[in-house]
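*Asks:* below is the structure, and that's it, no one-letter string:
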């Protein structure tokens, strides 16, 4: 399988988020946008997102990792990932 490009990953993420968020999906994304807040999601939606992304991108997301949540923000806290951080996370998994 060829390496996935960043635009391919961004498009797949947008499609997955649009499917999950439906009416609350934003019209455009900036890298600094908080995914959970922008789509009106909660961290539980990360499970559905992970399954959808795995199937679309042909990658494996570790079971204990939530693509929507950064487990350690450098200060030992959990926080929602930005759109750019989710893309970086998926890019790292795909390489």
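*Replies:* Perfect, thanks for sending it. Keep in mind that this is a model prediction, so the values were computed, not measured.

*Asks:* drop to CA atoms for contacts and neighbour counts, all remaining ones
*Replies:* Noted.

*Asks:* so which bits of stretch 6-22 are buried?
*Replies:* By 16 or more other C-alpha atoms under 10 Å, the buried positions in stretch 6-22 come out as 9-10, 12-14, 16-18, 20-21.

*Asks:* below is structure B, check it against A:
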């Protein structure tokens, strides 16, 4: 008896089990990957990993810049403005609504 393999795109009448009225075997043998395919897959994985790592490092640096420079600068500005407002209120030159 000849062994036939079911291909994903083959019509039902090409499959031996369909001609006999039996349920077909659902497994389709995998094609072996060539070394070039494996190398390309590894390169794609490495690129994606490097890209995610780069985005993560960039986000960390951005967060550090905000935390260590921008936030203290803005806090200092707010404190200076509050002091100026208090001085103006003491001098009576500003009327708050």
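*Replies:* Nice, thanks for sending it over. Keep in mind it's a predicted model, so treat the numbers as computed, not measured.

*Asks:* please work out the TM-score for the two chains.
*Replies:* Structural agreement between the two chains, given as a TM-score (TM-score structural alignment, normalised by the length of structure 1), stands at 0.19; 25 aligned residues with a C-alpha RMSD of 3.2 Å.

*Asks:* follow-up on the earlier one: now the buried residues of stretch 6-22 of structure 1 as CSV including secondary structure and distance to residue 92 of structure 1?
*Replies:* Conversion of the buried residues of stretch 6-22 of structure 1 to CSV gives the following (DSSP: H, G, I helix; E, B strand; the rest coil; distance: C-alpha to C-alpha, whole Å):
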residue, secondary structure, distance to residue 92 of structure 1
9, helix, 11
10, helix, 13
12, helix, 15
13, helix, 14
14, helix, 17
16, helix, 18
17, helix, 19
18, helix, 22
20, helix, 23
21, helix, 24
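
*Asks:* now, which of those sits nearest residue 35 of structure 1?
*Replies:* For the buried residues of stretch 6-22 of structure 1, the closest approach to residue 35 of structure 1 (C-alpha to C-alpha) belongs to residue 17, at 8.7 Å.

*Asks:* surely the closest one and residue 49 touch.
*Replies:* Yes - with contact defined as C-alpha atoms under 8 Å, residue 17 of structure 1 reaches residue 49; the gap is 7.2 Å.

*Asks:* for structure 1, which segments count as strands?
*Replies:* Remark: strands of structure 1, listed N- to C-terminal, are 69-70, 79-80; assignment by DSSP state E.

*Asks:* winner for burial among those strands?
*Replies:* With neighbours defined by mean count of other C-alpha atoms under 10 Å, none of these is more surrounded on average than strand 69-70, at a mean of 20.

*Asks:* so which elements touch it?
*Replies:* For strand 69-70 of structure 1, the elements it packs on are strand 79-80, judged by 3 or more C-alpha pairs under 8 Å, 6 or more residues apart in numbering; DSSP states H and E.

*Asks:* which one of the strands of structure 1 lies closest to residue 94 of structure 1?
*Replies:* Residue 94 of structure 1 lies closest, by C-alpha to C-alpha, to one member of these: strand 69-70, at 17.7 Å.

*Asks:* look up how far residue 90 of structure 1 lies from residue 13 of structure 1.
*Replies:* Shown here: residue 13 of structure 1 relative to residue 90 of structure 1, a distance of 9 Å by C-alpha to C-alpha, to the nearest Å.
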